[in-house]
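Undergrad: below: sequence and its predicted model.
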Amino acid sequence: MTDMIAVAYRDETTANEVLAELRTLNTEHSLHLADAVLVTRDQEGKVKIHSEHHPVVSGAVGGAFWGGLIGLLFLQPLLGAAIGAATGGVTAAVTEDDDENTAFITKLGHRLHPGSAAVIALVIDATEEKVLPRIAPFGGDLLHTSLTLAEEQRLRSAINPHLAETGEATA
């Protein structure tokens, strides 16, 4: 199961450092990221989504390429057409999902204070005892998660122990 975690940081530099740390943890196999994006809100309130990798979109594009290549190599225009049609359907579905995701991420971005940033990660799996100590020093405020209440509380305690102790809500 993939969990979405959104954490706000006081500035873009800190959020970029967290994103880099998450990617390092992913490379070290302590964390399995499906995707991660940086969201910033400038001083005028404009929200911008910074993303380097869209695995689903990459897969759809790769599928279209390979489908076309198979059609050409085996001189099977119907096979190529079928694969192209299937790929077109997948691409359309991905685009619709991507529009919904972009709208949701933008909505989260509007909750940020001007000049701040957030990291939004889709986490497939994580080794908590390896990940939390590496991201805790950056602090942050939990914006949104799909974690269980217990997992969310452990994350909240790690990144912002003061708020976790007082029971204050974060924005």
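TA: Received, thanks.

Undergrad: going by C-alpha atoms from here, please, whenever you check contacts or count neighbours.
TA: Noted.

Undergrad: quick one: buried residues of stretch 114-129?
TA: Applying a neighbour-count criterion of 16 or more other C-alpha atoms under 10 Å, one finds 114-123, 125-126 buried in stretch 114-129.

Undergrad: structure B:
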Amino acid sequence: MGTLTVWKFDSAGGAEDALHLLSRLQKEQLIRVNDAAYVTWPQDRKKPKTKDLGKLTGAGALGGSFWGFLFGLIFFVPLLGMAVGAAVGALSGSMAHAGIDEDFVREVRKQVVPGTSALFVVSSDAVEDKVLGPFKETGASLITTNLSTEQEERLREAFADTTEPQHA
């Protein structure tokens, strides 16, 4: 599957705005985008708008049904009730091997709220130091990734806010 990374933006349009950056990084061969999608959630909407980015990635490695299922699991299943939720929960067990488990769903659901957006990227062959800097400049924050714990920690450290005052 590649690496699934979810970036949160503190504005409803942030993820969509970051698509130009992602496209540029791919053209520069600094990352291979296997598939991508984004969620935008304007402050005045009851539910988010989702978009599969097959046009950015060609045919898309995972396709719209994957993104539809994932976004349904994260944003819409809680609204459907426990009976449907249990059935979907059984299906989602197969996604856990890719790092998409209950913790992933819970974390994304907690952070992507009205007034925010998120960019979901399945990638490979990323030149980390050349990709992280430009993403950090967008104000994005890492919600979650299926990288190893050590790899994720390095990624989080790279995105740590270095402007915070040190407490004595």
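TA: Perfect, I can see it now. Worth saying up front: this structure is predicted, and the values here are computed from it rather than measured.

Undergrad: and the TM-score between these chains?
TA: In this superposition the chains share a TM-score of 0.63, using TM-score structural alignment, normalised by the length of structure 2; 134 aligned residues with a C-alpha RMSD of 3.5 Å.

Undergrad: farthest pair within the buried residues of stretch 114-129 of structure 1?
TA: 114 and 125 (31.7 Å; C-alpha to C-alpha).

Undergrad: what's near enough to touch residue 117 of structure 2?
TA: Taking C-alpha atoms under 8 Å, 6 or more residues apart in numbering as the contact definition, residue 117 of structure 2 lies against 8-15, 38-41.

Undergrad: now distance to residue 140 of structure 1 and secondary structure too, for the buried residues of stretch 114-129 of structure 1, in CSV please.
TA: Output for these, formatted as CSV (distance: C-alpha to C-alpha, whole Å; DSSP: H, G, I helix; E, B strand; the rest coil):
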residue, distance to residue 140 of structure 1, secondary structure
114, 15, coil
115, 14, coil
116, 11, coil
117, 10, strand
118, 9, strand
119, 10, strand
120, 12, strand
121, 14, strand
122, 17, strand
123, 17, strand
125, 21, strand
126, 19, strand
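
Undergrad: looking at those, spot the one nearest residue 141 of structure 1.
TA: Distances from residue 141 of structure 1 to these, taken by C-alpha to C-alpha, are shortest for residue 118, at 9.0 Å.

Undergrad: in a strand, that's where residue 6 of structure 1 is, yeah?
TA: Yes - Residue 6 of structure 1 sits within a strand when classified using DSSP: H, G, I helix; E, B strand; the rest coil.

Undergrad: ok, and the closest non-adjacent residue to it?
TA: Leaving aside its sequence neighbours, residue 6 of structure 1 sits nearest to residue 120 (C-alpha to C-alpha, 6 or more residues apart in numbering; 4.2 Å).

Undergrad: so who does the one you found touch?
TA: By C-alpha under 8 Å, 6+ apart, the neighbours of residue 120 of structure 1 are 4-7, 36-39, 105.

Undergrad: run the last query once more with 10 Å
TA: Residues in contact with residue 120 of structure 1 (C-alpha atoms under 10 Å, 6 or more residues apart in numbering) are 4-8, 15, 19, 35-39, 49, 105, 108-109, 143-145.

Undergrad: looks to me like residue 163 of structure 2 is in a helix.
TA: No - assigned with three-state DSSP, residue 163 of structure 2 falls outside any helix and is coil.

Undergrad: and for it, the neighbour number?
TA: 6 (other C-alpha atoms under 10 Å).

Undergrad: distance of it from residue 54 of structure 2?
TA: 37 Å (C-alpha to C-alpha, to the nearest Å).

Undergrad: for structure 2, what spans make up the helices?
TA: For structure 2, applying DSSP state H gives helices covering 14-17, 19-27, 54-57, 64-71, 77-80, 82-92, 102-111, 128-137, 149-159.

Undergrad: tabulate those (TSV), appending distance to residue 45 of structure 2.
TA: TSV is the format used below for these (distance: least, C-alpha to C-alpha, whole Å):
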stretch	distance to residue 45 of structure 2
helix 14-17	16
helix 19-27	22
helix 54-57	25
helix 64-71	16
helix 77-80	15
helix 82-92	23
helix 102-111	15
helix 128-137	27
helix 149-159	29
